[in-house]
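Engineer: Below: sequence and its predicted model.
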Amino acid sequence: MSGASIPSFLRTHLPPADSVATTPTAARAYRSLAFSTPEGYRPLELDLFVPEGAVAPAPTVVWIHGGGFMFGSRRHLPVEWPAGIVFQALIDAGLAVASIDYRHADEAPFPAQLHDAKAAIRYLRAYAGDLGIDAERIGVWGESAGGQLASLVGLVHGDPGLEGREGVIDGSSAVTAVVDFYGVSDLDSLGSLVDTMPARIRAAILAAGRDVRDSREVLLAGSPLSDARTAASPTAHVRADAPPFLIVHGDADVLVPFQQSEKLAEALERSGASVQLVRVPGAGHVFGGADPRPPIASAVEFLRKRLLPEQEPEAPGAVPAASGASEAPDFRRMPIAEAVRWLAENGEPADPRPDIDTASLVRRFPRLGMVQTTDLRIDGPHGRAVPARVYRDPSAAASGRALVWVHGGAFIGGHLDMPEANWVALELAARGIPVLSMDYVKCHGDTHFPEPTDEVRAAFAYAVANAEELFGVRPDAVLLGGASAGGNLTAGATAQLQDAGRAVPAGLVLVYPVVHPNGPEASSAVDPTSPHGGLALNFAGSAEALADPHAFAALGRVDGFPPTLIVVCEKDGLRPSGEAFAAQLDAAGVAVDLRREAGADHGHINEPADPTALPTVGSIAAWIARAR
């Protein structure tokens, strides 16, 4: 459990705001669908969210809440997790999500809960055409008691006593994939929950005026099954043709020991079924004591890969690049001067990844299919046109904000079709944030600072002057942002505007930015023989320019900066630069939000398949929407 004084399952009421917070954006909602009306019980309902703009029926994930079979609701995730994170992450991945209720143990004994979960799946399959979902591609994901049910849903097949006859009777309750978060797998191997319950939880239960009971025994008491304990244990139903499983569990969980997940994973492996077991070090129940976002992101990616159909790979040349160079060297192993010279002579090579062009991205993330793009060429301050592309989704709920976005590339590479530019802009536009994504001159040959920074400032000025026409927003609602080198350029352009006494952007978004000459040490001391030092000097053009606060914004005053979001990555060697800049802004009285992306490395939003990428893009969208 987390360090909360009262566990989430002991809350005596649920505030209205909780339901609002768990409603995903960019989704079509079907609320309170009565999938089963068991005789003598309340109607059982589900909430279904389908990605907006889906160009084909969406695969669906059935979410089963936890709560020890005694508590919980389809509308509430664990209070220890960011509000709505599961539902939003699934929608962002192009997957529909159906969150279901089921009868609690005091309402009906096992197998009523399994009957209810299977009835929900049959209902979704029966009405798939009306709901815009794919009847053949349904996965299931649950946490705690819901994880145990999810495993049973995936493993129990063809047993009339466990399938039940609730709701829609005809049709299959089979699923394509299963995610089990820290669910019980073998009831026979567990001791009494009353005996193993941590003292603070026992005290919280008593303080709430409730009895200390073993919910597992309540679940089984009065069951019509002769061996309900075995029937409720997923390990008893393991079969070779089981759907693929992902099992995730914290190894410090005292409510459901990690060994429960080990038992299920071992049984599935022995049977020949596909299973992945992920240990979360130091995490308790509901991943208490750890960041829940990486496990959730890994689950979403697991489900996406198994529910969204794989596309035929496209030729690498389908991804536009600055040139047709086919044989590119490994730039990571080249001296900086040699890499710059090669790029200046040959142009940027084609990206070999087969699935990052717009068509592939739309197939993978159907909600992006409604985004409209327009290519522009903006008059630049140094006699060159600045390439740009406007992204706008007329079907998305307007946020009232827009963003000028600048990709990275170490000041020597990058272009408008790389995912860090194109995919990020598509995702933001689909969330109601129009984007002008811009390219800029690279630091090759005699081209150095301030030329790329000046081009960013020119593109921002163009966006502000044409905000109504381009984005449908006021000129003072345009933000500026960038990643890596793009973060440097946007911070530098903001410093230029500040120092010139001109209007700064409505907000600033910096993703793994490099705002110091020495990024790894967040300092101005540069070793020109190091890779980072060589790139900084190549950008600045001279030792004198390395000290220019418009080249590296952390070297100057920042008290006139707008509200700023800074995203840094746990595994990024350049993280100190962003963290130090956040502290500098805060000390200057600037409203700043620092987000540390656990498990992520530099460049992660240039990899749409990276499980940490979508949460970052989602957090950027949420921050922009509320920035004022």
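Structural biologist: On my side now, so go ahead. Residues are numbered from 1 along each chain as shown.

Engineer: Please count neighbours and contacts with C-alpha atoms only from this point.
Structural biologist: Will do.

Engineer: What's the end-to-end length of stretch 21-33?
Structural biologist: 20 Å (Cα to Cα, to the nearest Å).

Engineer: Buried residues of that stretch, list them for me.
Structural biologist: 22, 23, 24, 25, 26, 27, 28, 29, 32, 33 (16 or more other Cα atoms under 10 Å).

Engineer: another structure for you, compare them:
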Amino acid sequence: MIMFEPTTDISERLTFVPGIVYGEADGTSLLLDLLLPASATGPVTIWLHGGGWSGGSRIGGLSYWCAHLAAQGIATAAVDYRLSGDAVFPAQLHDVKAAIRWLRAHARDYGLDPARMGIWGHSAGGHLAALAGLTSDHPELEGDGGNGGVSSRVAAVAVASAPSDFLAPGGELINDRPSQVTQLFGGTVAEQEAAMRQASPLTYVQYGAPPFLIAHGTLDETVPYEQATRLRDALNAVDVPVEFIAIDDGYHNWNPKPDSTWPKVRYLEFADLAAQFFHRVL
């Protein structure tokens, strides 16, 4: 595992800038870490961690996903957002959009091109990435996390194993009894149907959306494979470019065994897919 030190070069190729405050919510600073490649001006992506909206942190993806992308010339910001134990939806989306706005407002300070901004994530992070990518023209979802008036639009979205519709339960996407989903919304579908619809990326698919990369295990026991195919089909129906990768016989961890941990090769597989995609479209 790559170990990082504040604002130092990594293997003479990457610069790590940790603990940047991009906003504040409920009296708590919201942080991101930035990994910069050697190239002076280029694209930047926002990485969103998984963890069922209730766990995980920006640290988890740094040494594999983010470092792998930065080593290929794409700056990457790993972003923390409020977890569902601290705030219900749409707080998480508000935080993500605040991070996008902060990065756009400060991109030139780090030699980045604010017009070449992508977003990516796995599982819950993939859900938030898709939602952010599809809702840049919905001011009611921006929140008040700073840099108001700066666009939260992104130019490309890459998601892995991500939910797209909370009104179509299955696997561990349980919306009618206590679960990670009902914790995210503060209630069941009977109580929070409107919020679940508001949080579903499928709600916002329209012509002109940014291009998508969607990767999903065909045997995903946590987020059913159909969540990915429905999003793919909806995007195709309105002529949004979609690259779709089916991980044959893969569970939520992309492995043939659902209880095995994510090995390094799986981290790098998604990072490679994302890097190739972002190089093509950004």
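Structural biologist: Happy to help now that I have it. Just so we're clear, the structure is a prediction, and the values are computed from it rather than from any experiment.

Engineer: And the TM-score between them?
Structural biologist: Overlay of the two chains. TM-score (TM-score structural alignment, normalised by the length of structure 2): 0.87; 267 aligned residues with a Cα RMSD of 2.6 Å.

Engineer: thinking again about what came up before, and which of the buried residues of stretch 21-33 of structure 1 is nearest residue 388 of structure 1?
Structural biologist: Nearest to residue 388 of structure 1 among these: residue 26, at 25.4 Å, using Cα to Cα.

Engineer: For the closest one, which non-adjacent residue is closest in space?
Structural biologist: Leaving aside its chain neighbours, residue 26 of structure 1 sits nearest to residue 52 (5.4 Å; criterion: Cα to Cα, 6 or more residues apart in numbering).

Engineer: these two touch, right, the one you found and residue 58?
Structural biologist: No: applying Cα atoms under 8 Å as the test, residue 52 of structure 1 and residue 58 come out as separate, 10.0 Å apart.

Engineer: Comparing these two, which residue is more hemmed in?
Structural biologist: In terms of neighbours (other Cα atoms under 10 Å), residue 58 is the more surrounded of residue 52 of structure 1 and residue 58; the figures are 28 against 24.

Engineer: Show me what the more buried one aligns to in structure 2.
Structural biologist: Using TM-score structural alignment as the criterion, the counterpart of residue 58 of structure 1 in structure 2 is residue 42.

Engineer: Now which residue in structure 2 aligns to residue 45 of structure 1?
Structural biologist: So residue 45 of structure 1 corresponds to residue 31, using TM-score structural alignment.

Engineer: hang on, its match in a strand?
Structural biologist: Yes: under DSSP: H, G, I helix; E, B strand; the rest coil, residue 31 of structure 2 falls within a strand.

Engineer: excluding its backbone neighbours, what's nearest residue 379 of structure 1?
Structural biologist: Spatial nearest neighbour of residue 379 of structure 1, excluding adjacent residues (Cα to Cα, 6+ apart): residue 385 at 4.8 Å.

Engineer: which ones are touching the one you found?
Structural biologist: Contact analysis of residue 385 of structure 1 by Cα atoms under 8 Å, 6 or more residues apart in numbering lists 377, 378, 379.

Engineer: Return the mean post-superposition distance for the helix or strand harbouring residue 118 of structure 1 against structure 2.
Structural biologist: Using DSSP states H and E, residue 118 of structure 1 sits in helix 112-126. When structure 2 is superposed, helix 112-126 of structure 1 averages 0.5 Å from its matched positions, counting by mean Cα distance after the TM-score superposition for structure 1.

Engineer: Report all helices and strands that that helix contacts.
Structural biologist: strand 27-36, strand 133-143, helix 145-155, helix 160-163 (3 or more Cα pairs under 8 Å, 6 or more residues apart in numbering; DSSP states H and E).

Engineer: got a list of contacts for that helix?
Structural biologist: 35-36, 44, 46, 62, 64, 100-104, 134-136, 138, 149, 152-153, 162-174.

Engineer: packing partners for the helix or strand that that helix is followed by?
Structural biologist: Moving toward the C-terminus from helix 112-126 of structure 1, the next helix or strand (DSSP H and E) is helix 128-131. Here helix 128-131 of structure 1 touches strand 133-143, going by 3+ Cα pairs under 8 Å, 6+ apart.

Engineer: For the strand it packs on, which residues meet the burial criterion?
Structural biologist: In strand 133-143 of structure 1, counting by 16+ other Cα under 10 Å, buried: 133, 134, 135, 137, 138, 139, 140, 141, 142, 143.

Engineer: Read off where it ends up in structure 2.
Structural biologist: By TM-score structural alignment, strand 133-143 of structure 1 lines up with residues 112-122 in structure 2.

Engineer: Mind reading off the mean deviation between the matching stretch and structure 1?
Structural biologist: Looks like 0.7 Å for stretch 112-122 of structure 2 (mean Cα distance after the TM-score superposition for structure 1).

Engineer: so how far is that stretch off the chain centroid?
Structural biologist: Remark: stretch 112-122 of structure 2 is offset 10 Å from the chain centroid, using Cα atoms, centre = their mean, to the nearest Å.
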